[in-house]
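Chemist: here is the input, now give the coordinates:
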Amino acid sequence: MKDVKCAPGLLLAVAVAGAATVVGGWLPVVGGPVSGVVIGVLVAAVRRPGERLRPGIATASRFVLQLAVVILGCQLSLARVVEVGGGSLPVMVGSLAACLGAAYLVGRRLGIGGDLRTLIGVGTGICGASAIAAVTPVIGAASAEVAYAISTIFLFNISAVLLFPFLGHLLGLSQHAFGLFAGTAVNDMSSVVASATTYGDEAGQYAVVVKLTRTLLIIPVCLGLAALARRRAAVTAAGTAHPAQRTSGAPRPNVFALVPWFLVGFLLTALANTVGLVPAAAHHGLNTLSVFLITVALSAIGLSTDLGGLRRAGPRPLILGAVLWGVVTVTSLALQFVTASW
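Modeler: The predicted structure follows:
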């Protein structure tokens, strides 16, 4: 019965995702997921989905999103991650730490809510729409916040595609150095490929591996956010509990409950790919499926977006996105110089 209730809204999200995939094919730098959010928001602006459509839209924006993250793991080889990680990990981790720190400090100064600054931070610091897709169900972010974060990330992805090759030539970066730079400082895969291959084939190949390795940083970030969310919920519950209940000694939380199921699935599919259980011939199809599922989920988020919330947010999230883009760019280049990866 629940499946029947979900069908109309789920079909609408799939239809929007289909249109978005076509648009993404015409404009590969934009891509299907971003197009899905935009088309979904436009549809919602013309006519907000009614009660009959909402269960399916909610399923698409949560479960389908989580399933897409699991399938995303099929692209990763943990052996290749170890091979590349030795040289790129300091740059990736350092850039991420600087980005998340700046997101917290600058976001608070700008008066941006915790969920929105988290989404912009992880989207800029890890891997754009994929990271936002993984973090959204962990922190329970609102649709308007997800839409604004993805739009912000997209704007600076386009800027990176246009400016980074010029910057690389200006600084005299080698193919290897620019591949590492693009893989750590550009977000969505389409933009990484567009920027790095413009610089050179060798840069493009290395940037893709760095980008996929960077995707693994989703796991510790999501675990940390899940732990924080549980802790805040426990504090809130303790604050509203009866005094006698507060002193009786609350049970310790189950550590395994902190781990979202889809992150376990993501790691298992990456492990399966590493040991050869995922045929090489299936990689392209699984990648296409993962991108389409993310597009379905983000289309659903666009359909359920509160346009009033976007207007109320104003330009401050864009300012935060610009600051974080600058922080990641400068940090990536500086760490390459310090670690002699240049």
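
Chemist: please count neighbours and contacts with C-alpha atoms only from this point.
Modeler: Will do.

Chemist: pretty sure residue 13 sits against residue 300.
Modeler: Yes: counting by Cα atoms under 8 Å, residue 13 does reach residue 300; the two are 5.2 Å apart.

Chemist: here's the other one to compare against:
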Amino acid sequence: MQIPQLSSEQKLLYRKIVFLLAAGFCLTPWASPPIALMLGILLALTHENPFHRISRPAAKHLLEASVIMLGFGMNLAVVLKAGASGALFAVGSISATFILGYFLGKWLKIPIKASALISAGTAICGGSAIAAVSSVINAAESEISVAMGTVFVLNAVALFVFPPLGHALHLTQAQFGTWSGVAIHDISSVVGAASHYGQSALYTATAVKLSRALWIVPISAAASYIFQRQQSKSGDVIHKPQVPWFIGLFILASVVRTFIPEVASWSPVVTHVSEAGLTLTLFLIGAGLSQRMLKAVGWKPMLQGVMLWIFISATSLGVIVLVVH
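Modeler: Have a look, this model is predicted:
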């Protein structure tokens, strides 16, 4: 008996049903951040994303909304303390990452804009930093794909590697949260890894990563100034850096939770919804992976990304173990 072939419309409908069922599974208690990410990657590589035009902006807005909701579960004192401890590492680690990235890029003969984007993604906050910096230096789509692909792969690795490493090294909740916030690229993977380690680690990691995300603005401004001559000669338009406004709303949510007692009573429910939203975000991020993005990442950009990641992970861990308790 011959199996009938599906039409293109039926195949698309099938892919949409599979995608929606997988997304729904990510909202259940059986799903975890690593499972959601891998499920999204698996679907992207085997079935293609039938909602590719809306999944990326949806992931961005869902991530921002989930982070804001996390603020309702965090006392302002915790946010300020964690942010201050992370700020101690920010100037030194960000500067050192960019300097090392520049010399690695020259040594590996990587195009300067692609190298700068990889450094920005490693030093600050992954894809958000790459998007912001690329807009002010007018990076080509191929250069953005190289940087995004490199950071994506390392983010996925971090989500699985960091929690076991933290337990093996007997890191405290505060130590692991600070380390995750400094050394893992994207806020989505930071929250995913820290939530596995513990509630206190989650709050610390979120505050530390968001305090680093504020560096998008000065770094983008500096990148715009450095590349300004080249852009003005070529006639390119210089864009303003993108400001991560949702961080201000996260702090405002924490202020509300701290000073309005009624809010604290339902903050656990909001936190639970936020964590479910972040799990779904990781699924959407994984589903946004494409064969083109993976092909764009050669061994040289990946080597630069890995070396920068090892550098910031090892140096920050050494300082954190000595300073944070």
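
Chemist: one step back: which one's more surrounded, residue 13 and residue 300 of the first structure?
Modeler: The neighbour comparison of residue 13 of the first structure against residue 300 (other Cα atoms under 10 Å) goes to residue 300, with 34 against 29.

Chemist: check which residues of the host helix or strand of that one are buried.
Modeler: Residue 300 of the first structure belongs to helix 283-303 when assigned by DSSP states H and E. Applying a neighbour-count criterion of 16 or more other Cα atoms under 10 Å, one finds 286-287, 290-303 buried in helix 283-303 of the first structure.

Chemist: about what we covered before: between residue 13 and residue 300 of the first structure, which contacts overlap?
Modeler: 57, 60 (Cα atoms under 8 Å, 6 or more residues apart in numbering).

Chemist: quick revisit: against which helices or strands is the helix holding residue 300 of the first structure packed?
Modeler: helix 2-26, helix 32-46, helix 54-59, helix 65-72, helix 143-171 (3 or more Cα pairs under 8 Å, 6 or more residues apart in numbering; DSSP states H and E).

Chemist: redo that, cut-off 10 Å
Modeler: Applying 3 or more Cα pairs under 10 Å, 6 or more residues apart in numbering; DSSP states H and E, one finds that helix 283-303 of the first structure contacts helix 2-26, helix 32-46, helix 54-59, helix 65-72, helix 129-139, helix 143-171.

Chemist: which residues sit against the fourth one?
Modeler: Counting by Cα atoms under 10 Å, 6 or more residues apart in numbering, helix 65-72 of the first structure makes contact with 59-60, 64, 130-138, 212, 215, 218, 260-270, 286-298, 300, all of which sit outside it.

Chemist: how does it look with 6 Å?
Modeler: 262, 265, 266, 290, 293, 294, 297 (Cα atoms under 6 Å, 6 or more residues apart in numbering).

Chemist: tell me how far that helix lies from the chain's centre.
Modeler: Computed by Cα atoms, centre = their mean, to the nearest Å, the chain-centroid distance of helix 65-72 of the first structure equals 11 Å.

Chemist: cool, the last one as well?
Modeler: Using Cα atoms, centre = their mean, the mean C-alpha position of helix 143-171 of the first structure is found 13 Å from that of the whole chain.

Chemist: now the helix or strand that it is followed by on the second structure. Mean distance?
Modeler: For helix 143-171 of the first structure, the following helix or strand on the C-terminal side (DSSP H and E) is helix 175-185. Compared with the second structure after the fit, helix 175-185 of the first structure shows a mean deviation of 4.6 Å (mean Cα distance after the TM-score superposition for the first structure).

Chemist: got the contact list for helix 175-185 of the first structure?
Modeler: 92, 192, 202, 203, 206, 207, 210, 211, 328, 329, 342.

Chemist: what does residue 284 of the first structure align to in the second structure?
Modeler: In the second structure, the residue paired with residue 284 of the first structure according to TM-score structural alignment is residue 272.

Chemist: among the contacts of helix 175-185 of the first structure, which two are most distant?
Modeler: 202 and 328 (22.4 Å; Cα to Cα).

Chemist: looking at the helices and strands packed on helix 283-303 of the first structure, which is nearest to residue 276 of the first structure?
Modeler: helix 65-72 (15.3 Å).

Chemist: relative to helix 129-139, how tilted is that closest one?
Modeler: 130 degrees (axes from the mean of the first three to the mean of the last three Cα atoms, to 10 degrees).

Chemist: what's the next secondary structure element after helix 65-72 of the first structure?
Modeler: Next helix or strand after helix 65-72 of the first structure toward the C-terminus (DSSP H and E): helix 78-110.

Chemist: check the fit of the next helix-or-strand element following that next one onto the second structure and give the mean distance.
Modeler: Counting by DSSP H and E, the next helix or strand C-terminal to helix 78-110 of the first structure is helix 114-122. With mean Cα distance after the TM-score superposition for the first structure, helix 114-122 of the first structure departs from the second structure by a mean of 5.1 Å once superposed.

Chemist: that older thread, and which of the contacts of helix 65-72 of the first structure is nearest residue 80 of the first structure?
Modeler: Nearest to residue 80 of the first structure among the contacts of helix 65-72 of the first structure, with distances taken as Cα to Cα, is residue 266, at 16.3 Å.

Chemist: ok, the residue lying closest to that closest one once chain neighbours are set aside - how many residues close by?
Modeler: Spatial nearest neighbour of residue 266 of the first structure, excluding adjacent residues (Cα to Cα, 6 or more residues apart in numbering): residue 70 at 4.1 Å. Other residues near residue 70 of the first structure come to 22 when the count uses other Cα under 10 Å.
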